[in-house]
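Chemist: Next come a sequence and a model predicted from it.
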Amino acid sequence: MMRSLNEVTALVLKAGLGAGLPVGQAEDLARTASHLVTQNGDLRVILDAISEPNAPIDVAWGGDKLAVKAGNAAMTAPIVKDGFATGVTKARLAQTSHAPLVLAMLAAAGLDARADGPLITRTGNIPAKPGNGPVEIADEVWDALQVFAARTYVKASDASRAAGAGAGLTDND
């Protein structure tokens, strides 16, 4: 189905929060999702990251290198992005499967890189390519993201309804 970039960004942000990610990482995923879909990328990379279980992150820094020893993709990608933005030129990922998200997040930040297995090497900068919508999003991906986003919604109660929550039940202004 066709979606606006605002819809994509908002849903991925809510889905990230619903998956238990910290606000900053959810925001990074949302920006990456918006960039990814305007470059004909697939949101499954984002969905896979959100679906991955939370795990403690273990990173070693040294000079212009960074090594991710453990962690999920949603936490790893922002760390690599921030490292590359501060002068890191090489990163070794704990899992090769995280490379597509890392590369997408780097591209969204204007950083060009390439992957060779678990090794990510910065190759320079890329000009910003502002995208525009609408964009096509697979229904199954959209629906799966909505399941995560729904975890952020507050359940209705009689007290909240009496206080004016909901549409058209009472008018308390």
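Modeler: Thanks, I have the structure now.
Chemist: switch to C-alpha atoms for all contacts and neighbour counts from now on
Modeler: Noted.
Chemist: tell me the contacts of the spatially most central residue of the chain?
Modeler: In the chain, the C-alpha nearest the mean C-alpha coordinate belongs to Leu29, at 1.6 Å (C-alpha atoms, centre = their mean). Leu29 makes contacts with Val12, Leu13, Gly16, Ile46, Ala74, Met105, as judged by C-alpha atoms under 8 Å, 6 or more residues apart in numbering.
Chemist: next up, a second structure to put side by side with the first:
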Amino acid sequence: MNVSLNEVEATAKRAARGAGYPWGLAEEVGKATRWLCAHGIDGTNSLAQLLEQGLAASLKNHRPVEMQSAWAGQGVLCPIITGALLSDRSDLLHAGPIRIQKLAVPVFLLPFVASAARAQNIVITHTCDLFRAATDGDRLEAGQDWPSFSDHTQITLGGQLTTPRPHVTRATPDPACWDTLNRFAHRTYAPATEESRLLGAGAGLSDND
């Protein structure tokens, strides 16, 4: 299947909200999914993986609470709330690398690393286990296949962009992953009432003659 980036962003935002993320973070999810897809990485697949884990149901257990030697939480860290914090506090990178422990779907941190790179006007390198990526906020150098979990992630100022990925204008999500996002998005739809059904039918029971 082939969809526009606008449709990716809208569907991802609604899916994140349906999964339990607050609207503010759901908007970040939409933008992040779009950013990944625009750089040729299937953000819809990554988001489907993340939402299926149900982290949004108890976000306080999946956000960084320890930020001294390494960022860590009570459980596996959610890349959305961790990424939002990284984007807001990108200035901390000037004191040295940020190390993150036990991160779910680490590729979803990339759009937030890009935001930090734009804020600091410098290339930033993101490594997790054996995977590496670098971005200046607009361009991205990264492989295609990323793990669903990383024990050790590191964000560092500096890096090289020798072969950045081409930008694309449309996304080609896996149909099963797209169905997963729509399933979560469906939770945000208000159930139909008799009144709404009548209004949707036009004149309803009124007689305009």
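Modeler: Nice, thanks for sending it over. Because the structure is predicted, anything quoted here is derived from the model rather than measured.
Chemist: still on that earlier bit, measure the residue nearest to the centre of structure 1 to Gly62 of structure 1 for me?
Modeler: 26 Å (C-alpha to C-alpha, to the nearest Å).
Chemist: same check, this time on Gly41 of structure 1
Modeler: From Gly41 of structure 1 to Gly62 of structure 1 the distance is 32 Å (C-alpha to C-alpha).
Chemist: and these two? which has more neighbours close in?
Modeler: Using other C-alpha atoms under 10 Å as the criterion, Gly41 of structure 1 and Gly62 rank with Gly41 on top: 13 against 8.
Chemist: and Ala159 of structure 1, what pairs with it in structure 2?
Modeler: Aligning on TM-score structural alignment places Ala159 of structure 1 opposite Glu195 in structure 2.
Chemist: Okay, and its match sits in which element?
Modeler: Per DSSP states H and E, Glu195 of structure 2 falls inside helix 194-200.
Chemist: ok, now which ones touch the closest residue to Pro56 of structure 1 other than its chain neighbours?
Modeler: Closest residue to Pro56 of structure 1 apart from its sequence neighbours, by C-alpha to C-alpha, 6 or more residues apart in numbering: Gly71 at 5.5 Å. Gly71 of structure 1 makes contacts with Asn54, Ala55, Pro56, Ile57, Asp58, Ala94, as judged by C-alpha under 8 Å, 6+ apart.
Chemist: Inside strands: which ones of the residues you listed?
Modeler: Asp58 (DSSP state E).
Chemist: I'd like the contacts of Gly71 of structure 1 laid out as CSV, including distance to Phe148 of structure 1 and neighbour count.
Modeler: Listed next are the contacts of Gly71 of structure 1 as CSV, based on distance: C-alpha to C-alpha, whole Å; neighbours: other C-alpha atoms under 10 Å:
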residue, distance to Phe148 of structure 1, neighbour count
Asn54, 14, 16
Ala55, 17, 12
Pro56, 20, 9
Ile57, 22, 15
Asp58, 25, 12
Ala94, 25, 21
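Chemist: can you map out the strands along structure 2?
Modeler: 3-4, 66-67, 71-72, 98-104, 124-128, 131-135, 140-142, 149-157, 170-171.
Chemist: May I see those strands organised as JSON lines, with distance to Ala117 of structure 2 added?
Modeler: Below are the strands of structure 2 laid out as JSON lines (distance: least, C-alpha to C-alpha, whole Å):
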{"stretch": "strand 3-4", "distance to Ala117 of structure 2": "26"}
{"stretch": "strand 66-67", "distance to Ala117 of structure 2": "20"}
{"stretch": "strand 71-72", "distance to Ala117 of structure 2": "19"}
{"stretch": "strand 98-104", "distance to Ala117 of structure 2": "14"}
{"stretch": "strand 124-128", "distance to Ala117 of structure 2": "6"}
{"stretch": "strand 131-135", "distance to Ala117 of structure 2": "7"}
{"stretch": "strand 140-142", "distance to Ala117 of structure 2": "11"}
{"stretch": "strand 149-157", "distance to Ala117 of structure 2": "8"}
{"stretch": "strand 170-171", "distance to Ala117 of structure 2": "24"}
